[in-house]
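Chemist: please work out how this folds:
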Amino acid sequence: MRWQTLLAGSALLACPALAQAAELDGASLSLMWAVPFAGLLLSIALMPLLLPAFWHHHYGKVAAGWALAFLLPFAVLHGLPLAGTQFVHALVAEYVPFIILLTALFTVAGGIYIRGNLHGSPGLNTGILAAGAVLASFMGTTGASMLLIRPLIRANDNRRHKAHVVIFFIFIVSNIGGSLTPLGDPPLFLGFLKGVDFFWTAQHLWMDTGFMLAALLALFYGLDRFYFKEEGVLPVDPTPDTRGIAFEGQHNFLLLGAIVALVLMSGLWKSTVVFDVFGTPVGLPGLVRDAGLIAVTLASLWLTARQVHEANQFSWGPMAEVAKLFAGIFLTIAPVIAMLKAGANGPFGAVVAAVTQPDGQPNPAMYFWATGLLSSFLDNAPTYLVFFNTAGGDPAQLMTALAPTLAAISAGAVFMGANSYIGNAPNLMVKAIAEDRGVRMPSFFGYMAWSCAILVPLFAVLTFLFF
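Modeler: Below is the predicted model of the structure:
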């Protein structure tokens, strides 16, 4: 990753003055600072379609180019200290913990092999999606996705048409299934840290979640049954039949539990020990969590037999793609999030104003759509926080008098992460794993055609019923 080293070196030049640098003021920024982020999104959307060979070999350089297109002009116009602070904050506070967690989940889930040949019938596929939806709220959307996507793809390797199976998997397991507990998705975990009760989301979103999951599972079963009847299966099943179904690498289930415990610990443990990393505070619980996750990753690699990884066709390609693309996303998104945080006084003031009724009361329906549409393309965790604070930021009031508003913010952040490949981290990981296994996934806009045709109408009905 030579380009990451180059970026790190440029930031370290600013280190002596980073601690004194001011926080980024979104109200003073021009919308032009959002161009690198938009350019990176368009590159992810269009280059695999228009320049597939170039993108396959150089997507990391493209992401680095857009990151530098933000960082270098920003350093010239706003000073090296502030630019360095933004780089270090994106790296230390956001990107590194994010990648460490994803790597741990990717490695541990990749060390679990379900031996035996599951046959991807409509009933079995629907059952796997339903099971994944349940698991997602307890082990996170990323954990459930990494655990189940490989056996699901292998179960359908004798099907002629299977991209729709992965698309609905992203809808259900990688996003909507994680809406019932703070362990399910990062936005809800941030709400938990802000004071929202652990079971509040389950109590207030179970009907919304149940509606979405029931509708999606029914739609999937009907579509999968249609394809199964029309196309049948391949003459030869690539996965040979064996007696019974069994798990290999069972120790990784314990390691998955350790990952969940470490993440929960980092949210519950309050410590006054804070280290200043060039202007970015890093708490002791976060450091212990990250060190524990690295230890879990290494333990999984050490304990898992090579034959298990080979059977799972485990490779680092999907993880490398996610790591490089999200490095660019986390850096170029910084000015966009700052402009959103500026509220009504910032460049996106019209968005913030749209969620408030003329009498000053919040409009839950608008909060649902504003939070959701932004979460479709931005990091849904900070987007959740922006609208959480826009609605007052008082968890006691939001959980009671403004419960419909908090429910709308929570549902929008989690549900609409399914609208695009970059709406939630596991989306892109699932896509990369599927393509690595030979599944022809739709392009960025092709996937959005599916989400607009299936999810958006359901979100409209959801708004009418609950918000």
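Chemist: CA atoms for contacts and neighbours, from now on please.
Modeler: Will do.
Chemist: now do the contacts for residue 273.
Modeler: Residues near residue 273 by Cα atoms under 8 Å, 6 or more residues apart in numbering: 283-284.
Chemist: what's the spacing between it and residue 218?
Modeler: 50 Å (Cα to Cα, to the nearest Å).
Chemist: strands of the stretch 251-400 of the chain, start to end?
Modeler: Secondary structure of the stretch 251-400 of the chain (DSSP state E, counting those that start in this stretch): strands at 274-277, 280-283.
Chemist: elements contacting the first one?
Modeler: If I follow you right, that is strand 274-277. The contact analysis (3 or more Cα pairs under 8 Å, 6 or more residues apart in numbering; DSSP states H and E) places strand 274-277 against strand 280-283.
Chemist: list the buried residues for the strand it packs on?
Modeler: Across strand 280-283, burial judged by 16 or more other Cα atoms under 10 Å covers 280, 282-283.
Chemist: so which elements touch that strand?
Modeler: Applying 3+ Cα pairs under 8 Å, 6+ apart, one finds that strand 280-283 makes contact with strand 274-277.
Chemist: give me the residues contacting the strand it packs on.
Modeler: Residues outside strand 274-277 that contact it (Cα under 8 Å, 6+ apart): 19, 88, 92, 281-284.
Chemist: what about stretch 29-43, how long is it end to end?
Modeler: This stretch, stretch 29-43, spans 24 Å end to end (Cα to Cα).
Chemist: tell me which residues of that stretch come out buried.
Modeler: Applying 16+ other Cα under 10 Å to stretch 29-43 flags 29, 33-41, 43 as buried.
Chemist: I have a second one here; can you model it like the first so I can compare?
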Amino acid sequence: MHSTMDVHRDNKEAETVFNWRSIKSLAVIAASLTAIMLPALAFASEGGHGGPHLDGALLSGMWVIPFACMLLSIAIFPLAAPHFWHHHFGKVAAFWGLAFLVPFTFQFGFELALYETIHTLFLEYIPFIILLFALFTVAGGVRLTGSLVGTPALNTGILLIGTLLASWMGTTGAAMLLIRPLLRANAHRKYKVHSVVFFIFLVANVGGSLTPLGDPPLFLGFLKGVSFFWTTVHMLAPMALVASILLAVFFAMDTYLFGKEGKPMPKGDAAGSGEKFGMEGKVNLILLGGVVAAVLMSGMWRPHVSFDLYHVPVELQNIARDVLLLVIAGLSLKLTDPESRRKNDFNWFPIIEVAKLFSGIFISMIPAIAILKAGEHGALSAVINMVSHEGTPVNPMYFWLTGALSSFLDNAPTYLVFFNTAGGDAVHLMNDMSQTLLAISAGAVFMGANTYIGNAPNFMVRSIAEDQGVKMPSFFGYMAWSGSILIPCFIIVTLVFF
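Modeler: A predicted model of the protein is given here:
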């Protein structure tokens, strides 16, 4: 996550000492967690598929510690020990995953631990990574040629186009397609961090508001019975409001910084001035459509065929989707000129980084999701109970609590929890409780922008930007940006719509 140049500047001898001390400290923490969690209450029951299932209602909040430590590692290590982090972030992710799984196995038994691990890997993590891999590979094969000069007008135009595309090709697809043109256009600029931050706000999150194709939570709602264009009609006004504010703020900020830099222009061929304006790898646009079609197919085709992998039902349509996505990625690699990818600054480090870090995140997040799914019977019952008063939904709380939890947890299951808390009947929610459904939808989509891990493409965009030399804010530094810019927008949304 740290740039290569900075990594090479680190003092190797000091880092070696730090590495040894860090490993010892991590071992002590793991032992402490084991001692703390072993006495905790737990319960496994037989589920619908004859396998063990975890009852999140009897989990204490202590089980969330490894997940919290995973997030703190992402926040602190790149600043405190960049060399160590650059070379060992995968080991750190594995450590925190094991810091949950080892005491979990002792307390619940091997059978339940294996079930939860397989359930998370095969129903959540592997499909997540395959989709990201396909989009990363395909979008990385599209290269805009010619002069792209990062003026305020061009940058704002890229953000606007990405925001409009995100609802129809997914936030991840739009982000992977446009982040490299944005970075290349601004390569000569001194101030460019703000462009990437606003890109995450708009293209990777807010832009995915209008259809179930835009963001996973809305796709889950579609599968639960929310009509395809209900989202378009009801989310249009809040999405347009937030996007307009953010685009206006960005244009003003970029205009000021562009002027402060002396309105720089790239030297020589730095922006591709030796090439005609055009596009290479057009076949990848067709393949992007194939990715969207594969995802839609998995949601709409119901063959009612599944394969049990240690009591975990892996459905045929999902297997077909993942195989199709891998085939599409393979076709992209075969059909795209390698030299075009090289000129597009394409390499595999960002997807490797995301795959390793999110393996730790998904595993250590298991108890947090289980507690959340337990609703008013779980450790977060006080939070769940805040969304209604004497049987009446409190829509502002639905918006803020769905959003706050979506900022740190997977926003798809978070959406589903509050969808079910509101009754779970799509027809009733769309008609008699439309504002409540709107609050849940907007919270899950908009507030995924609050942190780097709030939505799938956020971390990927950051990794690509850093890989190309942009010194992005730290985990907490990014939250300072989102807190100062996004939270006021969300307050306005609350006052206007809820």
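Chemist: and the contacts of strand 274-277 of the first structure, which two are furthest apart?
Modeler: Distances among these were taken as Cα to Cα; the most separated pair is 19 and 284, at 18.8 Å.
Chemist: name the element residue 72 of the first structure belongs to?
Modeler: Using DSSP states H and E, residue 72 of the first structure falls within helix 52-78.
Chemist: residue range for that helix in the second structure?
Modeler: The alignment of helix 52-78 of the first structure onto the second structure (TM-score structural alignment) spans residues 82-108.
Chemist: average gap between that stretch and the first structure?
Modeler: Compared with the first structure after the fit, stretch 82-108 of the second structure shows a mean deviation of 0.4 Å (mean Cα distance after the TM-score superposition for the first structure).
Chemist: mind jotting down where the strands sit in the stretch 101-250 of the first structure?
Modeler: Under DSSP E, counting those that start in this stretch, the stretch 101-250 of the first structure gives strands at 113-115, 246-248.
Chemist: residue 69 of the first structure: which of the buried residues of strand 280-283 of the first structure is nearest?
Modeler: Closest approach between those and residue 69 of the first structure, by Cα to Cα: residue 280, at 22.7 Å.
Chemist: the helix ranked longest in the first structure corresponds to what range in the second structure?
Modeler: As assigned by DSSP state H, the longest helix anywhere in the first structure is helix 122-155. Matched against the second structure by TM-score structural alignment, helix 122-155 of the first structure falls on residues 152-185.
Chemist: just stretch 318-338 of the first structure next, same as before
Modeler: Counting by TM-score structural alignment, stretch 318-338 of the first structure pairs with residues 350-370 of the second structure.
Chemist: quick one, what contacts the closest residue to residue 232 of the first structure other than its chain neighbours?
Modeler: In this structure, residue 232 of the first structure finds its nearest non-sequential neighbour in residue 159, 6.9 Å apart by Cα to Cα, 6 or more residues apart in numbering. Contacts for residue 159 of the first structure were tallied using Cα under 8 Å, 6+ apart; they are 120, 228, 231-234.
Chemist: how many neighbours does the counterpart of residue 465 of the first structure in the second structure have?
Modeler: Structural correspondence for residue 465 of the first structure with respect to the second structure (TM-score structural alignment): residue 496. Neighbours of residue 496 of the second structure under the rule other Cα atoms under 10 Å: 10.
Chemist: now residue 317 of the first structure
Modeler: 13.
Chemist: measure it to residue 103 of the first structure for me?
Modeler: According to Cα to Cα, residue 317 of the first structure and residue 103 of the first structure sit 12 Å apart.
Chemist: with residue 288 of the first structure instead?
Modeler: Here the criterion is Cα to Cα. By it, residue 288 of the first structure lies 16 Å from residue 103 of the first structure.
Chemist: tell me which of the two has more neighbours.
Modeler: residue 103 (20 against 15).
Chemist: what's the closest non-adjacent residue to the alignment partner in the first structure of residue 472 of the second structure?
Modeler: Taking TM-score structural alignment, residue 472 of the second structure has residue 441 as its aligned residue in the first structure. Using Cα to Cα, 6+ apart and skipping residues adjacent in sequence, the residue nearest residue 441 of the first structure is residue 163, 5.6 Å away.
Chemist: so what's the residue count around the residue lying closest to residue 464 of the second structure once chain neighbours are set aside?
Modeler: Take residue 464 of the second structure and drop its neighbours on the chain: the residue closest to it by Cα to Cα, 6+ apart is residue 350, 5.8 Å away. Per other Cα under 10 Å, the neighbour tally for residue 350 of the second structure reads 20.
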